[in-house]
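A.B. asks: Pasted the sequence and its predicted model underneath.
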Amino acid sequence: MIIDAMDLLYSKRLDGFCLVSSDSDFTRLATRIRESGLTVYGFGEQKTPKAFIVACDKFFYTEGLIHPSEPVSHSTKAESYTTIQRAQQNDHLASRLQDTEETALDNSGWARLSDVGQHLTTHHPEFKSSAHGYSKLSDLISHSSDFDIEHHPFEEGKPPELFVRNRKASTGSTQV
């Protein structure tokens, strides 16, 4: 399969690749495809090694995909799994947002939301706001009790930009 993928890569007739695997053996292939300037979408199970996930431009967990022809189970077991999974996602989200926000801080303690989103996409390709029940990152952060979000003017005549900061880190500092 890797040989076939490399043949397709050299044909220069594609815009990107979808790699469906939970195997780390495809990490180098994903990296090589990205080095050629093409987009790599990865699909795999929760057990997929982090190296393969990060080698993709965007990664989707197959457990999160819903097949429309399958009935959705509302059993207690499924609901318990969803509750546990959501709690784990929220813990991961808080730490990812914390790290991301800290890397993009300006002198006043605020980070541009667009920079936070770019950092999340680059360093956590599997991250999707929709996995947390929100269509946009701004909505997700707005509903988080850990962060403040504000509109700051950018330039006169242009719409204001959204900025975010860690609420806990800002409790001892002055407000902007």
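C.D. replies: Yes, it's here.
A.B. asks: okay, CA-based contacts and neighbour counts for the rest of this
C.D. replies: OK.
A.B. asks: tell me the secondary structure for the residue nearest the centre of the chain?
C.D. replies: For the chain, the residue sitting closest to the mean C-alpha position, by Cα atoms, centre = their mean, is Phe127 at 2.0 Å. At Phe127 the chain is in coil, as set by DSSP: H, G, I helix; E, B strand; the rest coil.
A.B. asks: just checking, Leu105 touches Ala111?
C.D. replies: Yes: between Leu105 and Ala111 there is a contact under Cα atoms under 8 Å: 4.4 Å.
A.B. asks: who touches the helix or strand where Glu150 lies?
C.D. replies: Using DSSP states H and E, Glu150 sits in strand 147-152. With contact meaning Cα atoms under 8 Å, 6 or more residues apart in numbering, strand 147-152 is reached by 141-142, 160-168.
A.B. asks: Okay, one more to line up with it:
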Amino acid sequence: MTQATDLKIAVLIDADNVSSSTIENILDEVKRYGVPSIKRIYADWTKSHVTGWKEPLLTHAITPIQQYSYTSGKNSSDSALIIDAMDILHSHQVDGFTIVSSDSDFTRLAIRLRESGKMVIGVGEKKTPKPFIAACDKFIYIEILGKETATLSPPREKVSSRIANATTDPTQRQAVRDTKTYESIDPETIDLLRATVNDVADEGGWAPLSAIGGLINKRKPDFDPRIYGFLKLTPLFKSLDKYFEVEEKSTEKTKIKHVYIKIREPLKAARKKSTR
């Protein structure tokens, strides 16, 4: 059986929609899902605004595709990327695609690739239109990439010391403190977490974290704990101890740790007091 990290992925980059300074973090992220076997970037390389790409292209072995703008104001690079994607699809060389762009013009392409059974990962800025995000299996915001340099835009709320201290892993805790601003965990996100835990929980109310993560990504492709200041899903749930219980178990033979989540019943404590 093919493992996720063995999947061959075509990385197609719209140079007009991403900065050259982010490409290393982007490729590192793609490697979490598979091997970037095809790496191409599209632009009119005669234009001055893409000159900064020369060194990163050599460093990361990315193939530049020249596409002249035939008409003023029109982006011909988008069409070239789409045509190449369809050629790669029908060549059966890859298991999935990563489309690096914040442009909604690639929405139909993402849908078509998924219809053909290919995994589609989108990478773009926070301004990316929702239709393109929804068309991907997974969407990753460029702003959250990089453990030490990620800063979210626009910043909403500083992470409280309570949330930072809820992370028992020193590495996780330091990452929380290193990044100054994150988005707050809004009620909509909490409702998403609660609904997901409820849907995969057993009769006792406990849900395995692995199943929770998989279902959340299906429901909200752009969900990522790093948006809220956590590298993993476990410390995110621990910070929400008002709403969830977290239990970690490990088997004696393998020492592999399994994490389970349960919705905390807010009225349980009140009922106990009333029966005294």
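C.D. replies: Noted; the coordinates are in hand. Since the structure is predicted, the reported quantities are computational estimates derived from the model, not experimental observations.
A.B. asks: hang on, the earlier thing: give me the aligned partner of the residue nearest to the centre of the first structure over in the second structure.
C.D. replies: Correspondence of Phe127 of the first structure to the second structure, assessed by TM-score structural alignment: Phe223.
A.B. asks: mind listing what the closest residue in space to that match that isn't next to it in sequence touches?
C.D. replies: Spatial nearest neighbour of Phe223 of the second structure, chain neighbours left out: Asn217 (6.4 Å); criterion: Cα to Cα, 6 or more residues apart in numbering. Applying Cα under 8 Å, 6+ apart to Asn217 of the second structure gives the contacts 137-138, 223.
A.B. asks: how about a cut-off of 10 Å?
C.D. replies: 137-139, 223-224 (Cα atoms under 10 Å, 6 or more residues apart in numbering).
A.B. asks: just Asp23 of the first structure next, same as before
C.D. replies: Counted by Cα under 10 Å, 6+ apart, Asp23 of the first structure has contacts 44-45, 47-49, 51-52.
A.B. asks: what's the most distant pair in these?
C.D. replies: Glu45 and Ala51 (13.6 Å; Cα to Cα).
A.B. asks: which stretches of the stretch 51-200 of the second structure form strands?
C.D. replies: Listed in chain order, the strands of the stretch 51-200 of the second structure (DSSP state E, counting those that start in this stretch) span 63-66, 96-100, 119-124, 138-141, 157-158, 181-182.
A.B. asks: now those strands in a markdown table, with mean neighbour count?
C.D. replies: Shown next, in a markdown table, are the strands of the stretch 51-200 of the second structure (neighbours: other Cα atoms under 10 Å):
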| stretch | mean neighbour count |
| --- | --- |
| strand 63-66 | 16 |
| strand 96-100 | 25 |
| strand 119-124 | 24 |
| strand 138-141 | 23 |
| strand 157-158 | 14 |
| strand 181-182 | 22 |
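A.B. asks: and Pro36 of the second structure, what helix or strand is that in?
C.D. replies: strand 35-43.
A.B. asks: What residues in the first structure pair up with that strand?
C.D. replies: Counting by TM-score structural alignment, strand 35-43 of the second structure sits on no residues of the first structure.
A.B. asks: Between strand 96-100 and that strand, find me the angle.
C.D. replies: 40 degrees (axes from the mean of the first three to the mean of the last three Cα atoms, to 10 degrees).
A.B. asks: by contact count, what packs against strand 35-43 of the second structure?
C.D. replies: Packing contacts for strand 35-43 of the second structure, counted by 3 or more Cα pairs under 10 Å, 6 or more residues apart in numbering; DSSP states H and E, involve strand 8-14, helix 23-30, helix 54-59, strand 63-66, helix 76-91, strand 96-100.
A.B. asks: about what we covered before: let's see which of the contacts of Asp23 of the first structure end up in helices.
C.D. replies: Assigned to helices by DSSP state H, the following of the contacts of Asp23 of the first structure qualify: 51-52.
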